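[1] any chance you could fold what I've pasted below:
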Amino acid sequence: MRPLLLPLVPGRRSAPLARMLLVLAALAGALQAGGCAYKDIDKRSFVVAMGVDRSDDPARPLRVTLKIAIPTADIKSGENRFLLLSADGRLIAEAVHRLQGMNENAFDFSHTKLIFIGRDLAEARPLRETLDWFIRMETIQGIALVALAEPSAEAALRVSPPMERLPSNSLFTALDGSGTLSPYITHAYLFDVVRRLYEPGLDPILPLVEAAGKKAFRIERSGLFDKSRLRLVLSPEETEWLNFLRGETANVDFVFGRDRLYFQADPNRARTRLAVESRGRTLRLVVDVELYGSIDERQKETAALPAITRAIEADVKTRTESLLRRLQEAGVDPLGLGLRAAARGLAAGDPEAVIRSLDFTVRTHIVVYETGNVLR
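    From the prediction side, this is the model:
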């Protein structure tokens, strides 16, 4: 027998059931209305990288460039397709809104992995103001890479190496360390840059990407900031040594012109230790450097291993003290020495002022050995 279906008649028993059905109908309508805002994948343009430069228009001082990946069915080496869109604005948000009128699809920033800041803009505008829009955008990931660009962010975004399969993939793998392990490349993520901007006694450091035409790039220098602007650009040798002191690399080398010696440190046996100590009324930074390495190549047989070891020890002390003096003069603290002092209760007042008042002591432990079956 078929069950008997009774109509809902307003009454004492059917009233709760009727109210429940009305609530369910309202929820279903709300969910259906909210789903109308969803964009299909073919209606979205994926922004893989962004750049911010100074513009030539005083009324709109910022120039924003978006690098949009163009999907292809067959990915081939050297045939990556992308679109660059640029617009000027008083704010980054205004420029992005202007760019929306140049593209038929909605911008999707969930795949934005790289943020370029032009060197000219970094010297003229506070870094906090430049990164404010990126911090507030919930669709931009905190692990996005941040870098300086020269001559401009737009020029760096145009770089497309011949072997590249995906837009800006070569820059991604170089800057995040998943590809090359160059000691000259500094790794800077958005979340860490923001932390350094707001943490007393710790300042931001960004890699500097130089565009060499449209087919190549060079990354071997870095830019140091205080809590506001770009204050110092390091040479390749200084960048390498700063990365070593920060613990980002162990691949350091030494070249001595007099004896034409080349020293390569073993990456598994190279380390550094930084300690801020109180000596009366002054603070002293003690740097311990330990290196074990081999002589990969040399052109003369005159120098013995003890003499080579002494030369390397002197070079380590010179490099370290010279770099620390430059940081003091510029008033930047990428090593977090002020934060270290504050953690031990040694920073009397402002941790930002610790870097300017430090004395230095460099202690070394160097071991050099020959390689292979070469007899000396």
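[2] going forward, measure contacts between C-alpha atoms and count neighbours the same way
    OK.
[3] show me where the stretch 151-300 of the chain has strands.
    205-212, 216-225, 230-234, 253-256, 261-279, 282-298 (DSSP state E, counting those that start in this stretch).
[4] buried sites along the first one?
    Of all the residues in strand 205-212, those buried under the rule 16 or more other Cα atoms under 10 Å are I205, L206, P207, L208, V209, E210, A211.
[5] the second one too?
    Taking 16+ other Cα under 10 Å as the neighbour-count basis, strand 216-225 is seen to contain the buried residues F217, I219, E220, R221, S222, G223, L224, F225.
[6] now the fourth one
    Burial within strand 253-256, assessed by neighbour count using 16+ other Cα under 10 Å, is assigned to D253.
[7] same question, the fifth one
    For strand 261-279, the neighbour count (16+ other Cα under 10 Å) marks L261, Y262, F263, Q264, A265, A270, R271, T272, L274, V276, E277 as buried.
[8] next, the angle from that strand to strand 282-298.
    Counting by axes from the mean of the first three to the mean of the last three Cα atoms, to 10 degrees, strand 261-279 points 170 degrees away from the direction of strand 282-298.
[9] next, the second sequence, to be compared with the first:
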Amino acid sequence: MEAKKGEGYFMNKVVMTLLLLLCCIFLASCSFKDIDKRFFVIAMGIDWTGKKDKPYLVTLRLAIPASKVGEGLAESQIEATESTSIAEAVRSLKSHVDKELDFGHCRVFLFGDQLVKTSLDESLNWLSRRRDVQLISYLAVAEPDANQLLKANPTTERLAGNAFFLTFGKEGTVSPFIVTEYLFDSFRRFKETGLDPYLPVIAFDGDSYVVERLALLNKQKERLVLSPPETSLYNLSANAFKRSGIAINYKGERLAFYVSRASRSVTISRETIPTVKLELNVGGMVEQSPITVRGKNLAEIQKLLEADVNQSTLKLLYKIRDAGVDPYGFGLHYLAQYFGSEEDWKHWKSVYPSVKFEVNTHVKIESTGLVR
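    Next up, the predicted model:
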């Protein structure tokens, strides 16, 4: 009796083993490819050609590993093709290289100037669906187009694509003219009610990349490009960006004020035509002044700095309002402040072209610098 039980147990084990082996037949094999069989995409550009059959020009900058690292030694390969869609262009580019394209290290996506003026819907749709695209990637507008910009080779670049990372990641330069935009924030701005997107504008001057302007968009395309001074002022008033500067004329001479501390607050009145009140608190030091700054003229300089920021910011706010965009997110702030319903949002949209602004700046000169 015990022998029969033992035989039955053995047969059950055999049957289970055979079933497990049979299941293994239907398992897919691993598609992992070694690093030497991959091409790492470090930057991607998308341009609008205007052609009916092939409206998109997709450009990829591929990193080439090098044994030496140094200025001007960064090596990369450029591949580009035109296609009906971005996905088809990327699939077509796979036939141009001998390795698998890997977007896991792609941290920069550039949109051509004409594409931004047309529509970014398809580009963002493709980026949102790719599982290997990082949400912390940088976005920018390329002038004159992404293809030419990616072909440019900065003389100081030590690693392929490193100039982009140092510029937008603030690991290298930190400038008030550079407004960094991430992919995850763009997804939010293109979908969020009462908040509009923006993109920094990047160009090439023959030696290096230049980022000093900002493109403002509605939910589809570009509506306004800010000048360098306006970009710096937007960065200060919208992002409370430190390390910026304010310059005024004082007694016939140019005085420069360095901002080392900044904060902001916004309140919106609930009237038929709302008033947006923006309050800025700025602190810093006199960075340059041909005239000796003493206690008796300190208060006068502070008032002049405050008046200059108030006037410049008001002019910028009305310019942005008249362009029909809201990168500050005043509409979102209005809805949050008054627990806005759908009717409140409709009201805000109807009155936004007539919204009034008030700017109140407080400047504190904390140091006059070292005078020898």
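[10] reformat the strands of the stretch 151-300 of structure 1 as TSV; add distance to L157 of structure 1.
    Below are those laid out as TSV (distance: least, Cα to Cα, whole Å):
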stretch	distance to L157 of structure 1
strand 205-212	9
strand 216-225	10
strand 230-234	21
strand 253-256	31
strand 261-279	33
strand 282-298	37
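[11] between those strands, which gets nearest to N103 of structure 1?
    For N103 of structure 1, the closest of the strands of the stretch 151-300 of structure 1 is strand 205-212, at 26.3 Å, according to Cα to Cα.
[12] buried ones in stretch 117-127 of structure 1?
    Applying 16+ other Cα under 10 Å to stretch 117-127 of structure 1 flags I117, G118, R119, D120, L121, A122, P126, L127 as buried.
[13] how far away is the fifth one from L230 of structure 1?
    Taking Cα to Cα, to the nearest Å as the measure, L121 of structure 1 and L230 of structure 1 are separated by 9 Å.
[14] check E352 of structure 1 too.
    16 Å.
[15] any idea what L101 of structure 2 aligns with in structure 1?
    In structure 1, the residue matched to L101 of structure 2 (TM-score structural alignment) is F107.
[16] one more: L298 of structure 2?
    Alignment note (TM-score structural alignment): L298 of structure 2 maps to L305 of structure 1.
[17] can you count the residues close to its match?
    Residues near L305 of structure 1, counting by other Cα atoms under 10 Å, number 15.
[18] before we move on, back to that, okay, and which of the buried residues of stretch 117-127 of structure 1 map to helices?
    R119, D120, L121, A122, L127 (DSSP state H).
[19] which one of those residues sits closest to Y184 of structure 1?
    Closest approach between these and Y184 of structure 1, by Cα to Cα: R119, at 18.1 Å.
[20] go ahead and confirm the closest one touches A149.
    Yes: counting by Cα atoms under 8 Å, R119 of structure 1 does reach A149; the two are 5.8 Å apart.
[21] check the gap between the alignment partner in structure 1 of Y338 of structure 2 and A275 of structure 1 for me.
    By TM-score structural alignment, Y338 of structure 2 lines up with G345 in structure 1. Using Cα to Cα, one gets 13 Å for the distance from G345 of structure 1 to A275 of structure 1.
[22] same check, this time on L234 of structure 1
    L234 of structure 1 is 23 Å from A275 of structure 1, where distance means Cα to Cα.
[23] number of nearby residues for the nearest residue in space to Q299 of structure 1 that is not next to it in sequence?
    Closest residue to Q299 of structure 1 apart from its sequence neighbours, by Cα to Cα, 6 or more residues apart in numbering: R260 at 5.8 Å. Using other Cα under 10 Å, R260 of structure 1 has 13 neighbouring residues.
[24] do A25 of structure 1 as well
    Neighbourhood size, A25 of structure 1 [other Cα under 10 Å]: 11.
[25] what's the helix or strand for it?
    A25 of structure 1 is located in helix 14-34, with elements delineated by DSSP states H and E.
[26] what of D56 of structure 1?
    Secondary structure from DSSP H and E places D56 of structure 1 in strand 44-57.
[27] from the contact counts, what lies against that strand?
    Secondary-structure packing of strand 44-57 of structure 1 (3 or more Cα pairs under 8 Å, 6 or more residues apart in numbering; DSSP states H and E): strand 60-69, strand 106-108, strand 114-118, helix 119-124, helix 153-157.
[28] mean deviation, it versus structure 2?
    When structure 2 is overlaid, strand 44-57 of structure 1 sits 1.4 Å from its aligned residues on average, using mean Cα distance after the TM-score superposition for structure 1.
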